[in-house]
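1. The following block contains a protein sequence and its predicted model.
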Amino acid sequence: MARRLDLREMPPSERHPKIHAAFDDLEPGETLTIVNDHDPKPLFYEFEAERDGFDAENYRSERRGSDEFVAKLPKQA
């Protein structure tokens, strides 16, 4: 099961707590997909440093438009 969050309409102050909660709800081997209005690279560094179970090697991010970035944050199996 994959989970998807579209954060573009969410206030910035609510985004990271929501992302962390959704990641915590994943089972090992599942992936959280986020849609954001900016490059989520700082989130990658945050997860890499702070989140046990984050599979940094399989993280993917893609720019799909001027205000659409899609990132996949996998949880280790």
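-> Here it is on my side, so go on. Keep in mind the model is a prediction, meaning the values are calculated, not measured.
2. alpha carbons only for contacts and neighbour counts from here, please
-> OK.
3. Compute the first-to-last residue distance for stretch 58-75.
-> With CA to CA, to the nearest Å applied, stretch 58-75 spans 9 Å between its terminal residues.
4. Do you have the strands of the chain handy? List them.
-> For the chain, applying DSSP state E gives strands covering 3-6, 31-36, 60-65, 68-74.
5. in this protein, which helix has the most residues?
-> If you go by DSSP state H, the chain has its longest helix at helix 12-25.
6. If we go by neighbour counts, what in that helix is buried?
-> Using 16 or more other CA atoms under 10 Å as the test for burial, helix 12-25 gives 15, 19, 22-23.
7. ok, second structure coming up, stack it against the first:
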Amino acid sequence: MPATTLDLRDVPPPERHPKIHDAFEDLEGGESLEIINDHEPKPLFYEFQAEVDAFDADNYEVACQGEGKFVAKLPKK
């Protein structure tokens, strides 16, 4: 499953969700958006689950890879 990666750690918080939504929209079905964040993106997961029909919540993954580095995979149906 191909992935596009966005490192959001240096992006101001108000700009993060719009960037994520735009990048996710550009994906083809079966692709994933990988984001690198400075905190666990649980609110983003709930937002996508509620608002984005193409989001494959069952295959969402997130891992802490050290202090201030969370990597999440948002797959598209």
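-> Perfect, thanks for sending it. Owing to the predicted nature of the structure, the values given are computational and were not obtained by experimental measurement.
8. In structure 1, what range does stretch 50-69 of structure 2 match?
-> Mapped onto structure 1 using TM-score structural alignment, stretch 50-69 of structure 2 covers residues 49-68.
9. got the contact list for the matching stretch?
-> Stretch 49-68 of structure 1 has contacts (CA atoms under 8 Å, 6 or more residues apart in numbering) with 28, 35-40, 44, 47-48, 69-76.
10. try 10 Å this time
-> Contacts with stretch 49-68 of structure 1, where a contact means CA atoms under 10 Å, 6 or more residues apart in numbering, come from 6-8, 20, 23-24, 28-29, 31-41, 43-45, 47-48, 69-77.
11. just stretch 25-37 of structure 1 next, same as before
-> Stretch 25-37 of structure 1 has contacts (CA under 10 Å, 6+ apart) with 1-10, 15, 19-20, 22-24, 40, 53-55, 58-77.
12. Now it: buried residues?
-> Buried residues in stretch 25-37 of structure 1, defined by neighbour count with 16+ other CA under 10 Å: 26, 30-37.
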